[in-house]
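Colleague: Attaching a predicted model along with its sequence, questions to come.
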Amino acid sequence: WKFMADLVEYGPEYFWKFKDGLGEPEPVEQISLVKSQQIPVKAMDINESTTAGNIDALTNLFRQMGVGSTAEESSPGCQDIGDHVTLVHGDLSTAERVESLRQSRSDETTSWRRFQSVVFVMGLFHLKMACADAIWKLYIQPKAARLDETCMMEHVAEIRPKETIKMGSKPGFRRMHEVIQHVGVVSRLDCWRLEVERVHKCSSLEEWAKLSPTWEDVQQIAKALTLNYVAGNNLSNIRSQPQQERDKQNENSLLLQRDCLLYEEITHAMNAGDIG
């Protein structure tokens, strides 16, 4: 689907007419749309960078919400949390501190004092940041990863020539997010060009558009692109070939396509609420 979406959205004008037929990716398990209730709380002058600060923050939030344990003298008139849980969202640092506070209270006599109802859930935006950082550490940060003529850094030098030093040191999430998307689109369109040249003997997508390909033609080539230009289960077999027969640049390109597409997949899943 992503290969076709790139062609329809960023390819020659002829393919724009297929936008209605493109649709959206088929959801695996899409959550239903519901209205969330949000309750503002008072500001807290608490240092959340420490375990003690997280304990104070959670205790303060529970107090403001009127939630606690009826067995505790310190929580008069509160609504007993019972068997319910409290989902706490955050980054990996928050996860470490929540786990630390639960361990530090593990010897307490009641589940409320042990913060047993607190369940940490990875914030999806922080997960997305971790994915972008992983791609940076794989394809840009190592100097050895920049030796390939088809590497990600070569693409960055073309589309962001004034930011190569910044990209090699600390690009930040927003810049890296845009690079992954832009490099992905450009490289996938180049895959279209190569496959069209192989199948239809056309030197460019514009030349192929003059032949008036049908939507079925587009779908057929998109399937071939997915099988031949993205790393799949057969990558280990490709790498097991004798050194003199291997095309390492192609192997690196296959891996880059795979990881960029996985990033696009998680981005779309988050936007569409597809938890499958």
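Modeller: Perfect, I can see it now. Because the structure is a prediction, the values reported are computed rather than measured.
Colleague: CA atoms for contacts and neighbours, from now on please.
Modeller: Noted.
Colleague: Tally up the residues packed near residue 89, please.
Modeller: By other CA atoms under 10 Å, the residues close to residue 89 number 15.
Colleague: Which elements pack onto the helix or strand hosting it?
Modeller: Per DSSP states H and E, residue 89 falls inside strand 86-90. The helices and strands touching strand 86-90, judged by 3 or more CA pairs under 8 Å, 6 or more residues apart in numbering; DSSP states H and E, are strand 118-122.
Colleague: take the one below as the second:
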Amino acid sequence: MTKLLQVSDLRVTFESGFGKVDAVRGVSFSMDMGDAIAIVGASGSGKTVLGRSMLGLVDAPGVVHGSIRFDGEEIVGRSEKELRDIRGLGIGMVFQDALDGLNPVYSIGSQLSEIFTVRRGLSASQAKAESIRLMEQVGIHRASERYDNYPHQFSGGMRQRICIAMAIGMKPKILIADEPTTALDVTVQAGILRLIKSLQAETGMGLIFVTHDLAVARMISTRIVVMYAGQIVEEGLTEAIFQNPTHPYTRALLAAHPGRVRSWRDLEPIPDAFVTDSSGSEAENSTPQVVVTN
């Protein structure tokens, strides 16, 4: 049976003054409708590049090799026009900074309505009604009154909710959320996470949640993919990985998380180089071994 998303031997390289830099190295995983996958790892591990590659958003000098099949169709190598048909309708994305996804010179209502008039062919009145409904769905109070407000008139948390509304407005089969709560305070963050979980339950869409926060990953996902140095080093069911992490890097991530220790003095820093040899012991300058936890 064909998977909704099948990523196979994905490699993303960037040309630099120092030669080629491998941001993603041989990544493979798959998912179906309703799956909730958290991609975790420290900054620079390749999480964001992986997420952006699924929408063809890796700009030059980045080069994507391998295969990304969505609904049985290959994404890698598609033209920009073909990718536009996949973005939104098939795969939606919410970025870390809401201001990256909103145009400051247009009202929120006009930006939402444009999605429905251009992409779904609705009339202006239908698009406005659908936009207000979506704003209410994501928790924007007095949505009809705030329809003509501009992005700067909303708080950071409200802007992120609007970006989520824009992403789900096309009813995507997969939503990619790239650290959408990182810039928000803890109480607002919890509300956004509850919103994403409830929307996934309502729509049945697949979710790929990119984060460096293990507590967030545990709350939002049923499966975790751990990335290090552009590769997947461990993957499995969320609770299995939290209860019994088998890769040294995963154990280091958990040991470095404040929520798992009584005092900051008990935190353990993550070494600069963390790879394993074939026996599972630590070794430098070797290729990380992938561990699958069932």
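Modeller: Noted; the coordinates are in hand. Treat the numbers as computed from the prediction; the structure is a model and nothing was measured.
Colleague: TM-score for these two?
Modeller: For this chain pair, the superposition-based TM-score is 0.24 by TM-score structural alignment, normalised by the length of the first structure; 102 aligned residues with a CA RMSD of 5.5 Å.
Colleague: circling back to that earlier point, list the buried residues of the next helix or strand after the strand holding residue 89 of the first structure.
Modeller: Once strand 86-90 of the first structure ends, the next helix or strand along the chain (criterion: DSSP H and E) is helix 92-104. Residues of helix 92-104 of the first structure classed as buried by neighbour count (16 or more other CA atoms under 10 Å): 92, 94, 95, 97, 98, 99, 100, 101, 102.
Colleague: still on that earlier bit, mind listing what's buried along the strand holding residue 89 of the first structure?
Modeller: By neighbour count with 16+ other CA under 10 Å, strand 86-90 of the first structure contains the buried residues residue 90.
Colleague: can you map out the helices along the second structure?
Modeller: With DSSP state H applied, the second structure shows helices at 47-53, 80-86, 108-114, 124-137, 143-146, 156-168, 186-203, 214-220, 238-243, 248-255, listed in chain order.
Colleague: sorry, back to before: want to throw the buried residues of helix 92-104 of the first structure into JSON lines with distance to residue 251 of the first structure?
Modeller: Putting the buried residues of helix 92-104 of the first structure into JSON lines (distance: CA to CA, whole Å) gives the following:
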{"residue": "92", "distance to residue 251 of the first structure": "32"}
{"residue": "94", "distance to residue 251 of the first structure": "37"}
{"residue": "95", "distance to residue 251 of the first structure": "36"}
{"residue": "97", "distance to residue 251 of the first structure": "40"}
{"residue": "98", "distance to residue 251 of the first structure": "41"}
{"residue": "99", "distance to residue 251 of the first structure": "40"}
{"residue": "100", "distance to residue 251 of the first structure": "42"}
{"residue": "101", "distance to residue 251 of the first structure": "45"}
{"residue": "102", "distance to residue 251 of the first structure": "45"}
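Colleague: Can you name the two of these that sit furthest apart?
Modeller: Looking at the buried residues of helix 92-104 of the first structure by CA to CA, the two members farthest from one another are 92 and 102, with 15.4 Å of separation.
Colleague: For residue 38 of the second structure, which residues are in contact?
Modeller: Under the criterion of CA atoms under 8 Å, 6 or more residues apart in numbering, the contact list for residue 38 of the second structure reads 208, 209, 210, 211, 217, 220, 221, 222, 223, 224, 225.
Colleague: list the helices and strands the lengthiest helix in the first structure packs on?
Modeller: For the first structure, the helix with the greatest residue count under DSSP H is helix 173-200. In this structure, helix 173-200 of the first structure packs against helix 2-10, helix 124-139, helix 152-159, helix 205-209, helix 215-228, helix 248-272, with contacts taken as 3+ CA pairs under 8 Å, 6+ apart.
Colleague: let's see it at 7 Å
Modeller: Contact analysis of helix 173-200 of the first structure by 3 or more CA pairs under 7 Å, 6 or more residues apart in numbering; DSSP states H and E lists helix 2-10, helix 124-139 as its packing neighbours.
Colleague: Just name the most buried of these.
Modeller: Compared across these, helix 2-10 shows the largest average neighbour count, a mean of 19 (mean count of other CA atoms under 10 Å).
Colleague: what's next to the helix or strand following it, contact-wise?
Modeller: Scanning the chain past helix 2-10 of the first structure towards its C-terminal end, the next helix or strand to appear is helix 19-22 (assignment: DSSP H and E). Under the contact criterion CA atoms under 7 Å, 6 or more residues apart in numbering, helix 19-22 of the first structure has outside partners 5, 8.
Colleague: how much space between residue 28 of the second structure and residue 70 of the second structure?
Modeller: Using CA to CA, to the nearest Å, residue 28 of the second structure is found at 13 Å from residue 70 of the second structure.
Colleague: Apologies, that question was intended for residue 227 of the second structure.
Modeller: Plainly put, residue 227 of the second structure is 22 Å away from residue 70 of the second structure if you go by CA to CA.
Colleague: for residue 209 of the second structure, same thing?
Modeller: When distance is defined by CA to CA, residue 209 of the second structure is 17 Å away from residue 70 of the second structure.
Colleague: Who has more neighbours out of those two?
Modeller: With neighbours defined as other CA under 10 Å, residue 209 of the second structure and residue 70 compare such that residue 209 has more, 27 against 22.
Colleague: now the strands for the stretch 1-150 of the second structure?
Modeller: Remark: strands assigned in the stretch 1-150 of the second structure by DSSP state E, counting those that start in this stretch are 5-16, 19-31, 36-40, 62-70, 73-74, 91-94.
Colleague: Can you say which of these is packed in most?
Modeller: Per-stretch averages of neighbours, counted by mean count of other CA under 10 Å, single out strand 36-40 among the strands of the stretch 1-150 of the second structure, with a mean of 27.
Colleague: between the contacts of residue 38 of the second structure, which is nearest residue 47 of the second structure?
Modeller: Proximity of those to residue 47 of the second structure, judged by CA to CA, is greatest for residue 210, which lies at 6.4 Å.
Colleague: From residue 6 of the first structure, how far off is the residue lying closest to residue 267 of the first structure once chain neighbours are set aside?
Modeller: Beyond its immediate neighbours in the sequence, the residue positioned closest to residue 267 of the first structure (CA to CA, 6 or more residues apart in numbering) is residue 128, lying 7.4 Å away. Computed as CA to CA, the residue 128 of the first structure to residue 6 of the first structure distance reads 21 Å.
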